[in-house]
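*Asks:* here is my input; please provide its structure:
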Amino acid sequence: MTTMRTTHGAGSARARRWAGLLAAVAAAALMAGCESMPKSGGLGGLGSALSAVTGGGSGGGTKFDGVLDVVQGASAAFKDYTAEEQRQLGVEFSSVLLGARPLLRNELVQRYVNQVGWWVAQQADLPTGKDGKPLQFAWRFGVIDSDAVNAYATPGGFVFVTVGLMRQLKSESELAGVLAHEVAHVVRGHYLAAIKKGGFAQMAGGVVQARAGNAAISSAMVNAVRNIYQKGLDQGDEFDADRMGMLYAARAGYAPAGLPNVLKMYAANSAQDANYNLLFSTHPAPADRIAKLTPLLGEKFAGAQGTGNEARYMEIRRQLR
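*Replies:* Now for the predicted structure:
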């Protein structure tokens, strides 16, 4: 991704405009319904896959291939933030991302990505908030007009993929796998954990003051968000999002191999390609990620039947400049 440079005031105003556009596109996608989306359910062996992916239960502390299951930690993180605070954080995070590159001005592409993303997001297990009730995320999906190959998520349910990444994908199941990975970051609380780990636990409270014009808090928030995206999440969080993302996509009726195929594409591209620089610097090596997913794909997901929707995806890809 290009270097993130924007003033907070201009970035926030832009983010609010884009948030409104995304809301309209998402609403239109929901009104269109999911009649054209893959059918969920009926995926043989998915129950055992769920058990293996989540470590055999909903509690934390279990291990899967040496990666700590973060369910318990995620729940603790969510209890520190209301749904509204998370949404406000999402807008602020988006202002930094969209301050670097804007959304692609193509309603057909945006509507399509929102429809696929929303359908995948419905398959995720929701965490609980401060009141002990499941959190409902106002999901918004967008395509950033950038040649960089990457995808991003924010607290509260904003998810972005780049034009550069979409040009490299070959099927709807691959897109679903990428979006499901980002959805997992949101519902598993990975960005909230990064906020706390980075010493920015009071950031949510500062959102309200920042919106009232407190420049000092505003500047600190922008710097914190830049730091999170430039540094990346913990490797354990990325592995967790991979395996949960593969599960969500399979639940949505997509071929489970979608995300592993994307990782193989990453592995096949040279680290010298500048469009992959940020992706490679903030994520574990593609080969390591593939190694974590291969046993699941060959065993627990072996009976899962899903669609790729290659032709439909390629029609959309031809819309990209």
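*Asks:* alpha carbons only for contacts and neighbour counts from here, please
*Replies:* OK.
*Asks:* who are the contact partners of His181?
*Replies:* His181 makes contacts with Ala241, Asp242, Met244, Gly245, Met246, as judged by C-alpha atoms under 8 Å, 6 or more residues apart in numbering.
*Asks:* touching, the third one and Ala52? I think so.
*Replies:* Same thing as Met244. No. Contact criterion C-alpha atoms under 8 Å: Met244 and Ala52 do not qualify, at 10.4 Å.
*Asks:* comparing those two, which shows the higher neighbour count?
*Replies:* Neighbour count, other C-alpha atoms under 10 Å: between Met244 and Ala52, Met244 has more, with 25 against 16.
*Asks:* tell me how far the more buried one lies from Val183.
*Replies:* Between Met244 and Val183 the computed distance is 9 Å (C-alpha to C-alpha, to the nearest Å).
*Asks:* next: Ala252.
*Replies:* Taking C-alpha to C-alpha as the measure, Ala252 falls 13 Å from Val183.
*Asks:* next: Ser173.
*Replies:* Distance of Ser173 to Val183, computed by C-alpha to C-alpha: 15 Å.
*Asks:* Gly303: how many residues sit nearby?
*Replies:* So Gly303, with other C-alpha under 10 Å, has 14 neighbours.
*Asks:* would you do the same for the sequence below? I want to compare the two.
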Amino acid sequence: MNTRAAALGFLILLTSCAVNPATGEREFMLVSESQEISMGREADPSVTQSYGLVDDPELQAYVSDLGTRLAEASERPQLPWSFKVVDDPIVNAFALPGGFIYVTRGILAHFESEAELAGVLGHEIGHVTARHSASQMSRQQIQQIGVGVGMIVSEGFRQYGGVAVAGLQLLNLSYSRGDESEADRLGLRYIARLGYDADAMIGVFEMLGQASGGRAGSLPEWQMTHPLPENREAAMREEIAATGVSRDGTVRRDEYLDMIDGIVFGDNPRAGYFEGPRFLHPELAFELTFPTGWQTVNQRAIVAAIAPAEDAVVMLSVSEEGEDPGTAIRTFLGGSGVQGGPVSESASDGIEVARADFEATTEDGTLAGEVAFIRYGELTYRMVGYSTPSRWPGYAPSVEATISSFARVTDPDVLGVQPLRL
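*Replies:* Prediction:
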């Protein structure tokens, strides 16, 4: 078996070399361009759902137009390029295979000009044109020849947990430092082709260095797998000198600052926030309290808490608009591999609840927990808490209390809270 796998791997290595469109170099590649595009298209809805988009059509069009012009100046203008601003306060930018690129409102708030935004978009375009994600995936595929990969939770149950897994796994593919340096050089190439000031790339690295406070351990998310900003800055100065690109090109500082004027800065409390274990959502006017001491998570599609031992979780997500809780819970309990106990239904203060204990069979074992569907306002929410059957009895009271804590918010100070804006 091992001999056959090794022989197969060697054959693949011999027959799977392709010319990198951005660098002109031959490299090992198992992923075709059509596969890249398919993966990006399939993953894009998961990214959009998980992060959410900034509700500013003018800003979205501005970033999309700039990104499209840069992409058209690249070696792969034929890709279905897409550029979106996601509603996340973290300083971050990332790309999916096939030309799907995202920048956070957090990073936009730190740029000083359109040229700096162009530099970061150019960097992400460089990852796509140089096929860095596809290259990483090809390496993983060759390593997995003859090796079976199991799933932790069955797909039938995972969808009820409210976790968008498909596609987001692509975001976990880390680039090498060589990839990052290459993307920096390609980003410089693309902004120079559009006449932007090359020094904008240096400005980006200076900003990232300031955001990290000069400490490698506190780098923004976008920087965690990148060379240190000061090293990138030095390398970029050398690249600018070697290529002779313009250091007196387009900057568009005033136009950019006008475009981001009023953008939300930092966390947006209107989308929900924590006060200790208590979660409050001003926009939807509800609150609930998670178990004390659990690690909390607040994302657009899900709010959750994880036990200190990481062996139990309770999470809240939106089910369906206007869905009847009784119907919803019976659909859940009738799912593949799910066995449910008696359903309890109640209504109070405009809140309808249907809840039940359950066990769910997965490919790696059995989970035990409690599920509740809660209709409040125009939405129906789904709360699921679970652990292993042996540990569930110890966690059940905490999960039950969390579900029971779902309540209407009436405090005008909470309902009226507003985010900081530039």
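*Asks:* what's the TM-score once they're superposed?
*Replies:* The TM-score (TM-score structural alignment, normalised by the length of the first structure) is 0.63; 231 aligned residues with a C-alpha RMSD of 3.2 Å.
*Asks:* any idea which helix or strand carries the residue positioned nearest the centre of the second structure?
*Replies:* The geometric centre of the second structure, computed from its C-alpha atoms, lies nearest to Val47 (C-alpha atoms, centre = their mean), at 5.3 Å. Following DSSP states H and E, one finds Val47 of the second structure within helix 33-51.
*Asks:* and that helix, what does it pack against?
*Replies:* On a contact count with 3 or more C-alpha pairs under 8 Å, 6 or more residues apart in numbering; DSSP states H and E, helix 33-51 of the second structure meets strand 93-96, strand 100-104.
*Asks:* which parts of the very next helix or strand once past it are buried?
*Replies:* Per DSSP H and E, the first helix or strand lying C-terminal to helix 33-51 of the second structure is helix 57-72. Applying a neighbour-count criterion of 16 or more other C-alpha atoms under 10 Å, one finds Leu59, Gln60, Tyr62, Val63, Ser64, Leu66, Gly67, Thr68, Leu70, Ala71 buried in helix 57-72 of the second structure.
*Asks:* contacting residues around helix 57-72 of the second structure?
*Replies:* 54, 77-78, 81-85, 118, 121-122, 125, 190-191, 194, 259-260.
*Asks:* so what's the residue mapped onto Gly187 of the second structure from the first structure up against?
*Replies:* In the first structure, the residue matched to Gly187 of the second structure (TM-score structural alignment) is Gly245. Gly245 of the first structure makes contact with Gly177, Val178, Leu179, Ala180, His181, Glu182, Val183, Ala184, Leu259, according to C-alpha under 8 Å, 6+ apart.
*Asks:* just say helix, strand or coil for Gly245 of the first structure.
*Replies:* Following DSSP: H, G, I helix; E, B strand; the rest coil, we place Gly245 of the first structure in the helix state.
*Asks:* residues near Glu221 of the second structure, how many?
*Replies:* 13.
*Asks:* and what of Pro397 of the second structure?
*Replies:* Around Pro397 of the second structure there are 11 residues (other C-alpha under 10 Å).
*Asks:* so the biggest helix by length in the first structure aligns onto which residues of the second structure?
*Replies:* Longest helix in the first structure by number of residues, with DSSP state H as the criterion: helix 8-32. Using TM-score structural alignment, none of the residues of the second structure align to helix 8-32 of the first structure.
*Asks:* and the angle from that helix to strand 158-162?
*Replies:* For helix 8-32 of the first structure against strand 158-162, the angle between stretch directions is 90 degrees (axes from the mean of the first three to the mean of the last three C-alpha atoms, to 10 degrees).
*Asks:* just checking, what packs against helix 8-32 of the first structure?
*Replies:* Against helix 8-32 of the first structure (3+ C-alpha pairs under 8 Å, 6+ apart) you get helix 83-100, helix 107-121, strand 140-144, helix 215-231.
*Asks:* alright, calling it a day.
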